[in-house]
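Engineer: Output the structure for:
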Amino acid sequence: MLKIYNTLTRAKDPFVPLEPGHVRIYVCGVTVYDRCHLGHGRVFVVFDTVVRYLRHLGYRVTYVRNITDIDDKIINRAKENGEDIAGLTERTIAAMTEDTTALLVAPPDHEPRATRHIDHMTAMIERLMAKDYAYQGPNGDVYFHVRRFPRYGRLSGRTLDDLKVGARVEADEAKDDPLDFVLWKSARAHEPAWPSPFGPGRPGWHIECSAMAAHCLGDHFDIHGGGLDLTFPHHENEIAQSEAANDVTFADTWMHVGFVRTNGEKMAKSLGNFRTLHDLLAVFDGEVLRYFLLASHYRSPLNYDDESIGQCREALTRLYQALKDAPDGEPESDSDYARRFRAAMDDDFNTPGALAVLFEMGHAIQRAREQGDAAAVGRLAATLRLLAGTLGLLTRPPAAFLQGTGDHEDIEALVALRDQARRERQWARSDALRDELRARGIVLEDTPTGTVWRRV
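Structural biologist: Below you'll find the model as predicted:
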């Protein structure tokens, strides 16, 4: 059965949804103040693949991925740009959607925005205050009282004593305890504010996800996910405020995606070492980037470099070449290949192991083709498409990937001229035309039925 590594238990736990046949997932999305980078792309692709595979297993899935559209970073960036916050966030959300579409990431079932759920946040804060888990400081901010939640630190493995050693308190701090975190920020001059029972202001970051998750999925749901950097304090704080407010377990399984690194250092906007998805997609095909992000296990660190992406492009090319000109066939969903593919994915979504099975199938297709067994080619190709589709791969016609976009007519004309030169035994001209096409990134393959081409 499917087993998922649970950050909360630090073990691969058998996965059993709360409601038979229905899986509810919440994933922390991005704060929309800038273009998404490759680390964000990894989270998008990983959980898109998780959802695809769960649906492949026959589950009904409700997938929620939020958008944080009010935050200190957004306010500061809008001021830097000299634009209003709504203009900045709408523009950045549109850019994010463009990038995720290019990565073949399907839209989530729900994509709540923080600014549209202020009432749900203030209602949760009111419950916390009524139960003495929250208090209002002299500066008007509302804080969560961490020491009143005895299970705090369970997700990250930190104790309150550990946290106290690392705490820093500013001279004008209004908290009762340095470990407490903000739930509601009182209104500041020239900043957005909403009315609330605690006075005008705006929500803290952590309460946003707790309120949106509960609204979309209920107080208790199956899987909560995000990047590894969110484990503490964001997800730790979500657990504390949600379980204190609602008196039930917040999420059963916690999944965290490993960092993308550049030269051994975490890729992050704050470090200035990030590559935006927009820039990468201007150079690399979106499916190639998706393959690169799935070629390592989602919990392991992933080091970015152009050479690795180039190797992924060649690997994906080989799979598409195996599918090229394959006859129609019925997929064998219970074949040995399918069973081994599912065994890999059932082991905490082991995509590298699943990709290895796809390559075995590619080799089997080529052998069947060489042996003239068209029926076997059709069956294997259909099964390959079915299984790869659960990873969001091999969803296009082979020619669309191999030949890419651009001026096909010009290339086809040069290929036709070369074919004519070969028929007329003008070998020097044939070689010159091949060289011209190669210089344009076009590789030719001479087959018994004619010349086929693909882009490098």
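
Engineer: From now on I want contacts and neighbour counts done on CA atoms only, so please keep to that.
Structural biologist: Fine.

Engineer: Residue 5 - that's part of a strand, no?
Structural biologist: Yes - assigned with DSSP: H, G, I helix; E, B strand; the rest coil, residue 5 falls within a strand.

Engineer: Contact partners for it?
Structural biologist: The contact partners of residue 5, by Cα atoms under 8 Å, 6 or more residues apart in numbering, come to 11-13, 254-255, 348.

Engineer: I have a second one here; can you model it like the first so I can compare?
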Amino acid sequence: MITQKIYNTLAREKQAFTPIVPGKVSMYVCGMTVYDYCHLGHARVMVVFDMVQRWLRASGYVVTYVRNITDIDDKIIKRSVENGETIAQLTNRFIQAMDEDAAALGVQKPDHEPRATQYVPQMLGIIEKLEMNGLAYRAADGDVNFSVRDFAGYGKLSGKSLDDLRAGERVDLNAGKRDPLDFVLWKASKETEPEEVKWDSRWGRGRPGWHIECSAMSEQILGEQFDIHGGGQDLQFPHHENEIAQSEGAHQHRFVNYWMHNGFVRIDNEKMSKSLGNFFTIREVLKKYDPEVIRFFILRAHYRSPLNYSDAHLDDAKGALTRLYTALKNVASDKFPLDWQEPYAMRFAEAMADDFNTPLAIAVLFELANELNRSKNPTVARQLLGLSGTIGLLQREAENFLKGRTAAGDDVHDSGALSLSENEIESMINARVEAKKNRNFAEADRIRTVLSSAGIVLEDKAGGVTEWRRS
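Structural biologist: This is a model prediction of the structure:
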């Protein structure tokens, strides 16, 4: 295989990927804070890094993929109190919802999915090391904070100087800190907080700060240094910057070799955010679009570029994915190992090896689809299916996708289509055929219009045969 290159946010350039252990990849991705349903920004993180781990495995690496769950923080506590339910009840409910959304998008389960509440002892161990190294102190309010100015490398990931950060909007102005830049490692308990979020420590009862969670979970599973750390661009500062400070401050050596960040999701060219009220949950979008269309839409853009969400772009993605599946229709193809020396496969691999360039790789899939339309050659179909499978696309039977069904054969009702069952559609098509035989063309046109309004596309073939698919 071609040498894999990754854009390393820390180095601000694409670099050849050399894992710490030859042939093995250790990868940690910041996951979801589970107090609400996942939105499109979460969908992008899940799909992008699912693509990354799939491709690395297809390239021959043994991958250990970790994506954490934050199941304790201020928002979770606030929401549980508002709902009148325990934190465990709240987080378990939304973890289940997250798993359902991820599965719908074709996202494979990570090898490890640690929950923050399971790693509090490890967090306390790191905080103790930071205190011993002169990088942590207990404030007057009982919190334990990280002393940013005492860590020489602070700002190297975000490229911000301490003076820039001092004047920045995201600096915490908590009066209990020696410096406004300092961040919380351990929060002292408040009487108003439920007992389930209080742990014993040498600094008194409390709970961990957000940033220390990922340092502890990644270290426990992958070690003090690992290959790839990923997440959304919004986490680059302060979360990932603080992870570096904690882990390197505790262990006095490099934390992560390659930092990867996917771009923002934008809604009609404006950044998606809850504060602006312009965000969509995955579940809302799944009511209108087939989940594979959403996955295709995400992968069609380079992971580092902004992703502009609109119905028009989703409709375009749907049409493009339909063209790929249509090429596979009625072409028998068994699964065989990919021939990476074949020209299409080589160009696909070159694109993916160049910092996971999925737009260019998907362009190769369309070239294969065009070739398949011309030749109906099963070997070409196998190449198309094999290459697309390395990034989690075209995983259903073509008939299932074109008729709006999942891989299991269940109906997928999208784009506002009426909930017509397959039997109802077939019955209406038969009635239309009979109407045409009786030269009742007005009735035949009426049935076609009704089906079209329900999102059903008819294709009249030779010999009076009519095939259909959901649009």
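
Engineer: Redo the contacts of residue 5 of the first structure as a markdown table? Include secondary structure.
Structural biologist: Below are the contacts of residue 5 of the first structure laid out as a markdown table (three-state DSSP):
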| residue | secondary structure |
| --- | --- |
| 11 | strand |
| 12 | strand |
| 13 | strand |
| 254 | strand |
| 255 | strand |
| 348 | coil |
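
Engineer: Tell me who's in contact with residue 265 of the second structure.
Structural biologist: 40-41, 44, 271-272, 306-309.

Engineer: Mind telling me the two of the residues you listed farthest from one another?
Structural biologist: By the measure Cα to Cα, 44 and 271 form the most distant pair in the contacts of residue 265 of the second structure, at 13.8 Å.

Engineer: Tell me which of these two has more neighbours.
Structural biologist: Set side by side, residue 44 of the second structure and residue 271 show more neighbours around residue 44, with 24 against 17, by other Cα atoms under 10 Å.

Engineer: counterpart of that one in the first structure?
Structural biologist: Structural alignment (TM-score structural alignment) places residue 44 of the second structure against residue 42 in the first structure.

Engineer: helix/strand/coil for its match?
Structural biologist: Residue 42 of the first structure is classified as helix under three-state DSSP.

Engineer: Quickly find the element holding the closest residue to it other than its chain neighbours.
Structural biologist: Spatially, and ignoring its direct neighbours in sequence, residue 42 of the first structure is nearest to residue 293 (5.8 Å; Cα to Cα, 6 or more residues apart in numbering). Per DSSP states H and E: residue 293 of the first structure is located in helix 286-294.

Engineer: which residues sit in contact with the aligned residue in the second structure for residue 223 of the first structure?
Structural biologist: Taking TM-score structural alignment, the alignment pairs residue 223 of the first structure with residue 228 from the second structure. Applying Cα under 8 Å, 6+ apart to residue 228 of the second structure gives the contacts 25-28, 256-260.

Engineer: Checking residue 228 of the second structure next. Helix, strand or coil?
Structural biologist: Going by three-state DSSP: residue 228 of the second structure is strand.

Engineer: go on, residue 64 of the first structure?
Structural biologist: Classified using three-state DSSP, residue 64 of the first structure is strand.
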